[in-house]
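Chemist: Model the structure of this input:
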Amino acid sequence: MVARWGTEHPSAPLVVALHGNGTSEHSMIEIAPWLPHGPVAYVAVRAPIERGAGFSWFLDARDGHPDPASLAATCGWFLDWLDTEGDPNRPILLMAFRDGVAFAGALMLGAPHRFAGGVLLYGALAFDAGVPMTRGRLAGMPVFLAHGSADPRTPAHLLAQTWDWLAKHSGAPLWAERAPGGEQLAGEVVGDVGTWLADRLDYLRAHGENPVPDGDEPPWPTLPGGRLPARTGEPPEVTAAVPQHQQSQIAPPHLQAELWTRLAALDAVSTAPTTVGVAGTRALLLDRATAAGPDAAFILPALGEFAHMHPEPDGSLHLVLPDALAYDALAKGWAVAHPLAGVRLSAGMVLVPGPRDAAEVDVVAGIAAASHRYAATG
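Modeler: Predicted structure coming up:
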């Protein structure tokens, strides 16, 4: 059983709404009129397992955790249904509430190539349920996450674990926010979802999808040995909204200075204060009259800004990489996707943490040189 809203064109982007356990498709389709109109279709799906007066996506194994076999079976059932929904190449986004978030996460993680984004509202991912959760698994898939500040239903430790994994390990461009309360969707959250969806849909219409590339790890001509090594240790804390900044594992000031000297010496580069960062942020610029890279290679195409460095005590970089290199850097811990990458900004827009030691200066400088190469030559 499904409920629909919006266009019926079989190639239009499709937003699939997934309700919480114990309710039905009607509880989600009601918010569709407050979301973007135009060439977009909304469909709310009824979960297949009866539960009291409502329906559920999976059986519980313990304390509300999904039973892995039940979750896997429903994922298979859903993907079979999805194959019947119009053009197989249409962009598909998931929008989930409460326990629907666990189901949506399992779908996105199990088949990331099938989805162009996810809206996860007031719920937690299905940890320890057999779902693949390797670092960078959701690279190239923008995610909007909202949690209630006083959620009475979803355990706080699962909400915290979900926020942490999506922010540090998923590779997804993550926009995350906390809303007052937690019993019902706040009107402000619905408005923010509408803005985010509109921007993501506009990006898809203009640029198409930016899927995770298959195959071997990409070459890095700007690094010794031509490959990017894995960054050691846990990723740093980084804000999950704008302005995006690094909050832990801060680079020592002398290494920040050494890195900047190397970046400013890149071929044909000029420097200036940026117009899009906090005071003290320094931009790396190329002359757009001679730089051959596409607009997508720049933070600010009109000004030729392809990267900038945040001032102390931050020391991180924002820069743009080709998609394959960006996803490689995300998977290996050298980058965090910008919250608006693939939404309002280039899909390869990332934050690169400042170097913690002399060896990392070489790696970070090599990543920045790859951004310079992309902007200069395409």
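
Chemist: contacts, neighbours, all on C-alpha from now
Modeler: Noted.

Chemist: buried ones in stretch 161-179?
Modeler: Buried residues in stretch 161-179, defined by neighbour count with 16 or more other C-alpha atoms under 10 Å: 162-163, 166-177, 179.

Chemist: Out of the residues you listed, which sit inside strands?
Modeler: Secondary structure defined by DSSP state E assigns Leu174, Trp175, Ala176, Glu177, Ala179 of these to strands.

Chemist: Out of these, the closest to Gly52 would be?
Modeler: The shortest distance between Gly52 and any of these, using C-alpha to C-alpha, involves Ala179 and amounts to 29.3 Å.

Chemist: if I look at Thr162, how far off is Leu109?
Modeler: The gap separating Thr162 from Leu109 is 13 Å, by C-alpha to C-alpha, to the nearest Å.

Chemist: What of Tyr203?
Modeler: Per C-alpha to C-alpha, Tyr203 is found 22 Å from Leu109.

Chemist: what about stretch 47-54, start to end distance?
Modeler: One end of stretch 47-54 sits 9 Å from the other (C-alpha to C-alpha).

Chemist: Equivalent analysis for stretch 47-56, please.
Modeler: Distance between the boundary residues of stretch 47-56 (C-alpha to C-alpha) amounts to 5 Å.

Chemist: Confirm for me that Phe144 is in contact with Tyr122.
Modeler: No. Counting by C-alpha atoms under 8 Å, no contact exists between Phe144 and Tyr122, whose distance comes to 11.1 Å.

Chemist: Could you also give me the structure for this next sequence, so I can compare it with the first?
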Amino acid sequence: MTEPATGTTAPSADHRTPAVLWSKPESERSGTPLLVLFHGYMADEQDLMGLADHLPADFTVASVRAPLPAGPGYSWFPLAREGGYSVERVVESVTAVAGWLDDVRGDHSSVSLLGFSQGMAVATSLLRHRPTDFACVVGLSGFTVPSEGHAFFRDDEAAAAPVQFFWGRDQEDQVITPEMIEPTHAWLVKHTKLTKILYPNMFHSINQQELAHVREFLTMTVLGRR
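Modeler: Purely as a prediction, here's the structure:
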């Protein structure tokens, strides 16, 4: 994994400003398209930064740390099988990220999202909350969360103006269960312009073929190059 251009920004004392790792120094970010990365459960903001070397150099990449300590890393919200899970915990976490994005989006020509595993739940929840704010979204080996009728999720608006969405996964992924995949697939088909690709023998990870497809997707969708 290549060392990023700048260090981690420490979260503020009130914990509403997340720790973020940037691929470019602040002096080189203005006017660039922003790609925001959301890591998986028990990882941290360093986990996905190695992807930046495989993505279009035009992007500024920002990798965000989840707020809750979990094992050797962090989580965005408690897992559904854990006693502390609720849709409100998801909303609380995603609201904090949305607030940070409001502070930085003005420096960039567009904002796109990429989430891996639990991070895909964050990326899709941001899309569902702000359906017109993002150029595209990439979801890797992850899932969506049930909205449970919460007003935070503006799914009707997302369906009315569907965003380009890349979803990559392996059908043999043992972490994201079929019970999670079925509603995720149904939501993506109805609410996004979906590109779905399966990668045999990848399991719960990211491989080089998938990264090449993500690079092509971002190039065509955001940069407009073919």
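
Chemist: mind giving me CSV with the ones in strands among the buried residues of stretch 161-179 of structure 1 and columns for distance to Ile49 of structure 1?
Modeler: Putting those into CSV (distance: C-alpha to C-alpha, whole Å) gives the following:
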residue, distance to Ile49 of structure 1
Leu174, 31
Trp175, 31
Ala176, 30
Glu177, 31
Ala179, 30
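
Chemist: Farthest-apart pair in the residues you listed, please.
Modeler: Greatest spacing in these, by C-alpha to C-alpha: Leu174 and Ala179 (16.0 Å).

Chemist: Tell me which residue of structure 1 lines up with Leu88 of structure 2.
Modeler: Wrong residue type there; residue 88 of structure 2 is Glu, not Leu. Taking TM-score structural alignment as the criterion, the aligned counterpart of Glu88 of structure 2 in structure 1 is Ala69.

Chemist: what helix or strand does its match sit in?
Modeler: Under DSSP states H and E, the secondary-structure element containing Ala69 of structure 1 is helix 68-82.

Chemist: Quick check: next helix or strand after that helix?
Modeler: Sequence order places strand 92-97 as the next helix or strand after helix 68-82 of structure 1, per DSSP H and E.

Chemist: Could you list every helix and strand that that next one packs against?
Modeler: In this structure, strand 92-97 of structure 1 makes packing contacts with strand 14-18, helix 99-110, strand 117-121, judged by 3 or more C-alpha pairs under 8 Å, 6 or more residues apart in numbering; DSSP states H and E.

Chemist: quick one, which of these is nearest to Ala44 of structure 1?
Modeler: Per C-alpha to C-alpha, nearest to Ala44 of structure 1 of those: strand 14-18, 4.4 Å.

Chemist: got the angle between whatever helix or strand Ala206 of structure 1 lives in and strand 117-121?
Modeler: Secondary structure assigned from DSSP H and E places Ala206 of structure 1 in helix 187-207. Going by axes from the mean of the first three to the mean of the last three C-alpha atoms, to 10 degrees, helix 187-207 of structure 1 is angled at 180 degrees with respect to strand 117-121.

Chemist: residues in structure 2 aligned with whatever helix or strand comes next after helix 187-207 of structure 1?
Modeler: Moving toward the C-terminus from helix 187-207 of structure 1, the next helix or strand (DSSP H and E) is helix 253-264. Correspondence between helix 253-264 of structure 1 and structure 2 is not established for any residue, with TM-score structural alignment as the criterion.

Chemist: Mind listing what's buried along the next helix or strand after helix 253-264 of structure 1?
Modeler: Later in the chain than helix 253-264 of structure 1, the nearest helix or strand by DSSP H and E is strand 270-273. Residues of strand 270-273 of structure 1 classed as buried under the neighbour-count rule (16+ other C-alpha under 10 Å) are Ser270.

Chemist: residue range for the following helix or strand past strand 270-273 of structure 1 in structure 2?
Modeler: Moving toward the C-terminus from strand 270-273 of structure 1, the first helix or strand encountered (DSSP H and E) is strand 282-285. Using TM-score structural alignment, strand 282-285 of structure 1 corresponds to no residues of structure 2.

Chemist: The helix or strand that strand 282-285 of structure 1 is followed by maps to which residues in structure 2?
Modeler: Next helix or strand after strand 282-285 of structure 1 toward the C-terminus (DSSP H and E): strand 305-309. Residue correspondence for strand 305-309 of structure 1 in structure 2, counting by TM-score structural alignment: none.

Chemist: Could you list every helix and strand in contact with strand 305-309 of structure 1?
Modeler: Helices and strands in packing contact with strand 305-309 of structure 1 are listed as strand 282-285, strand 317-320, helix 358-377; criterion 3+ C-alpha pairs under 8 Å, 6+ apart.

Chemist: go again using 7 Å as the cut-off
Modeler: Applying 3 or more C-alpha pairs under 7 Å, 6 or more residues apart in numbering; DSSP states H and E, we find strand 305-309 of structure 1 packed against strand 282-285, strand 317-320.

Chemist: Can you say which of the ones you listed is nearest to Glu188 of structure 1?
Modeler: Taking C-alpha to C-alpha as the criterion, strand 317-320 is the member of those that comes nearest to Glu188 of structure 1, at 28.8 Å.

Chemist: For the closest one, what is the distance to the chain centroid?
Modeler: With C-alpha atoms, centre = their mean, to the nearest Å as the basis, strand 317-320 of structure 1 stands 16 Å off its chain's centre.

Chemist: I'm done for today, thanks for sticking with me.
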